[in-house]
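Undergrad: pasting the sequence and the predicted model now:
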Amino acid sequence: MKTLTISVAAYNVESTLDKTLASFNDPRVYDDLEVLIIDDGSKDNTNQIAKKYENIAPQTFKYIPKKNGGHGSTINKGMELATGKYFKVVDGDDWVDTSSLVKFIEDLKSQDSDLVLTDFTEMYPDQSKNINLIKNVEPAKEYTWKDKIDIKRVVLHTLTVKTNLLRKNNVHITENCFYVDVEFVTWAAYVSQTITYFDLYLYKYRLGEADQSVAKANMLKNIKMQEKVSYQLVKMYDSFTKNNKMLPNQEETIFNTFRRSIGSTMRTYLLMSLGEAKSRTKTFDKNIKRLSLASYQRLNNDNFIRLIRKGNYSMLPLAKVMYRIWVKKYGY
């Protein structure tokens, strides 16, 4: 059994995939690492780049072509085929720090935690920013959700999870849709019991490019996909809370992940005309309330969502102006 399987979501990524795969290509990890390059029906030269690395190290790199089904389908296929004890997702336009990967895999060999968390770096065209979402934990020490740990939220870039845990709980991610990584990380946090953190800036997350799904223009274009994922998260959170299996610390971490996605959809509405922004926000919020009153009420703990709802959405025009200023200044 391999120590780690990395599932690479690859769709028309010929311009970035070589950098992604090169970051895994180190003979020191060949025996312990499996890289599944899940080609989601690409129409460019993604397959040629993937096959190049498969030829370099066939014991590590495996090219998996499939019909187009969206990001979630690549995660589902990766979970199905993975042979590693641990499972991690890396997008085909991102990469890892190779030296950190070598150390990380060595550390994983002695691990048995359900979740293994690391740090990541946001990589912009002209700068980079290290991100740490985990506080009050000792590196390499195993914790449970009963412990007083501070995990701000779980994101794809920080997460590595036991493969058999995903399979045992029949984790399945929505297909034919963007923005579903939050479903994956929410599931992982829910089914886990033990957590270990390593202070490694392992994942390099590319941002600031116009072709990305998280670019504002594309988020506007794909707003229905954001809504679809948001509604799925509402149903997931409602189901998880009704099962009464979450510990308080676990619930808080999952809620912080969940509310950020709901808030992101609402912020996308703020980029629309005032009339459409208000109409879409009210409909979206009404649907959340219809799907789960408990989730709707819990979301009032988010300062931004509470502001948007205030006075029957009377603060929305001010929020819209403020958000446009923010986007112009910071770009996100």
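TA: Yep, that arrived. What you see is a predicted model, and the numbers here were worked out from it, not measured in a lab.
Undergrad: could you use CA atoms for every contact and neighbour count after this?
TA: Will do.
Undergrad: report the secondary structure element holding Leu117.
TA: Using DSSP states H and E, Leu117 maps to strand 115-123.
Undergrad: in the chain, where's the longest helix?
TA: Using DSSP state H to assign secondary structure, the helix with the most residues in the chain is helix 248-269.
Undergrad: mind listing what's buried along that one?
TA: For helix 248-269, burial by neighbour count (16 or more other CA atoms under 10 Å) applies to 249-269.
Undergrad: touching it from outside, list them.
TA: The contact list for helix 248-269 (CA atoms under 8 Å, 6 or more residues apart in numbering) reads 145-149, 151-155, 182, 186, 189-190, 216, 219-220, 223, 226-227, 230, 233-234, 237, 276-278, 280-281, 299, 302, 304-305, 323.
Undergrad: check it against this one:
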Amino acid sequence: MHKVITFGIPSYNAAKDMDHCITSILEGSNYATDIEIIVVDDGSKDETADKADEWEARYPGIIRAVHQENGGHGIAVLSGLREAQGTYYKVVDSDDWLDAAALSTMLSILRGFEERDQRVDLFISNYVYEKVYEGTHTAIGYKFALPRKKIFSWDQIGHFRLDQNLLMHSLCYRTDVLRESNLPMPPHTFYVDNIYAYVPLPRCKTMYYADIDLYRYFIGREGQSVNEATMVKRLDQQFRVTRIMMESYHLYSDVESSRLRSYMMGYFTMMMAICSVLTKLSEEDCADERLKTLWNDLKAYDERMYRRARYGVVGFFTNLRGRAGDKTTLGLYRLASKIFKFN
């Protein structure tokens, strides 16, 4: 049967969480046979591989298990993409889940595109920070930034607030768009979801935004990649991902739409700001020098991007110098974290 969408589930030592994730998709789709779930076992050391095979045996034709040597999140995403048969592809991390009602709505919309032979390159929906241990839920939507209930182009988008970046959780690409993007996913690297949410955008010519809270993003596990202490320890990986994003485009010459260019510049500026803030939090002796090198390399690569990232409001306040500057920068970071609840 033709598959409308493939859900790729990168899974590493995910035996404890994956059942909830998979069940949410099955129940939300009403066990539809025009969807596909690919569970990618990324060289797990627990029971993930066996569980993936059991799910495949229970729902043949809907669920497939893929096993690979450990390559990291990005390589698992690419493995799912390589195997995908659906017109659309959406990544759902194994410890997250999808809302049933919202998923049903999304599938109805995607099936409508297929029936009317309407090409939509990118389907966008909301996501929710689920801080389970705190019992709080924070929805991130795109009202006023994106048109609703219509197919649109980048020239029709509005202004994105600082908390409205299009993250992996909110994106569902056409599979062919992702494949043509040749995503430069480095192995054994966290934070590659930023590459996934950035590099394919100029290839997306038509978009649709559904104001539904689809993706439930679990926050709060000790050692989670977005845990602040973990991010500081993995500062080298944050630098690696930011550099890949930097070298993907000369934004002011490669991106035709001025509104898309503005959005992507804002996203990239935020990545540089994160590198700057985490450097201030780091106790590594070489962290300051690595940050200086990154800024210098950006200036050499594209001076206009450098000026925008370094001397805009965000770049200015995340790169204040001296002890007083560090204190001010980190104070603003803490305030932003409380307001936007991003870690």
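TA: The structure has been received and is ready for your questions. Here the structure is a predicted model, which means the values were calculated and not measured.
Undergrad: got the contact list for the residue most central in space within structure 1?
TA: Residue closest to the average C-alpha location in structure 1 (CA atoms, centre = their mean): Leu156, at 3.1 Å. Residues counted as contacts of Leu156 of structure 1 (CA under 8 Å, 6+ apart) are 89, 181-182, 184-185.
Undergrad: name the residues that touch stretch 92-103 of structure 1?
TA: 8-11, 13, 16-17, 19-21, 23-24, 26, 28-29, 200-206.
Undergrad: any idea how far Phe342 of structure 2 is from whichever residue in structure 2 pairs up with Ile131 of structure 1?
TA: In structure 2, Ile131 of structure 1 lines up with Ile140, judged by TM-score structural alignment. Per CA to CA, to the nearest Å, Ile140 of structure 2 is found 10 Å from Phe342 of structure 2.
Undergrad: these two: which is more packed in?
TA: Taking neighbours as other CA atoms under 10 Å, Ile140 of structure 2 and Phe342 compare with Ile140 leading, 19 against 13.
Undergrad: who are the contact partners of that one?
TA: By CA under 8 Å, 6+ apart, the neighbours of Ile140 of structure 2 are 126-129, 163-164.
Undergrad: which contacts among these does structure 1 share?
TA: Compared against structure 1 with both residues aligned by TM-score structural alignment, their matches' CA atoms under 8 Å, those retain 126-129.
Undergrad: for Met207 of structure 2, state which of those residues is nearest.
TA: Asn126 (14.2 Å; CA to CA).
Undergrad: run a quick neighbour tally on the closest one.
TA: Using other CA under 10 Å, Asn126 of structure 2 is surrounded by 24 other residues.
Undergrad: distance of Ser110 of structure 1 from Ser7 of structure 1?
TA: 22 Å.
Undergrad: who has more neighbours, the two?
TA: The residue with more neighbours, out of Ser110 of structure 1 and Ser7, is Ser7; 26 against 10, by other CA under 10 Å.
Undergrad: which helix or strand contains the more buried one?
TA: Per DSSP H and E: strand 2-10 holds Ser7 of structure 1.
Undergrad: contacts for that strand next, please.
TA: Contacts of strand 2-10 of structure 1 (CA under 8 Å, 6+ apart): 17, 31-40, 42, 46, 71, 74-75, 78, 82-92, 105, 108-109.
Undergrad: so that strand matches what in structure 2?
TA: Strand 2-10 of structure 1 maps onto residues 3-11 of structure 2, going by TM-score structural alignment.
Undergrad: now do stretch 34-49 of structure 1
TA: Taking TM-score structural alignment, stretch 34-49 of structure 1 hits residues 36-51 over in structure 2.
Undergrad: now do the contacts for Tyr313 of structure 1.
TA: Neighbouring residues of Tyr313 of structure 1 by CA under 8 Å, 6+ apart: 278, 282, 307.
Undergrad: the first one belongs to a helix, doesn't it?
TA: Yep, that's Lys278 of structure 1 we're talking about. Yes. Lys278 of structure 1: assigned to a helix according to DSSP: H, G, I helix; E, B strand; the rest coil.
Undergrad: that one: neighbouring residues, count only.
TA: Quick note: Lys278 of structure 1 (other CA under 10 Å) scores 21 neighbours.
Undergrad: same question, the second one
TA: One way to gauge burial is a neighbour count; for Lys282 of structure 1, by other CA under 10 Å, it gives 17.
Undergrad: that one -> structure 2?
TA: In structure 2, Lys282 of structure 1 lands on Lys292 (TM-score structural alignment).
Undergrad: how are the strands of structure 2 distributed by residue range?
TA: 5-11, 35-42, 63-68, 88-91, 97-98, 122-131, 136-140, 151-152, 171-174, 207-218 (DSSP state E).
Undergrad: which ChimeraX command selects the buried ones in the contacts of strand 2-10 of structure 1?
TA: To isolate the buried ones among these in ChimeraX, judged by 16+ other CA under 10 Å, type:
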select :17,32,33,34,35,36,37,38,39,40,42,46,71,74,75,78,82,83,84,85,86,87,88,89,90,91,92,105,108
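Undergrad: give the residues shared as contacts by Ile140 and Phe342 of structure 2.
TA: Tyr129.
Undergrad: return the mean post-superposition distance for the strand holding Leu117 of structure 1 against structure 2.
TA: Mean deviation of strand 115-123 of structure 1 relative to structure 2 after superposition (mean CA distance after the TM-score superposition for structure 1): 0.5 Å.
Undergrad: all helices of structure 1, in order?
TA: 17-22, 46-56, 71-81, 98-108, 163-168, 181-191, 216-221, 223-242, 248-269, 274-291, 293-298, 303-313, 316-330.
Undergrad: for these, could you give me a markdown table that also reports distance to Leu115 of structure 1?
TA: Converted to a markdown table, these look like this (distance: least, CA to CA, whole Å):
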| stretch | distance to Leu115 of structure 1 |
| --- | --- |
| helix 17-22 | 23 |
| helix 46-56 | 28 |
| helix 71-81 | 15 |
| helix 98-108 | 11 |
| helix 163-168 | 10 |
| helix 181-191 | 8 |
| helix 216-221 | 30 |
| helix 223-242 | 18 |
| helix 248-269 | 12 |
| helix 274-291 | 29 |
| helix 293-298 | 25 |
| helix 303-313 | 29 |
| helix 316-330 | 32 |
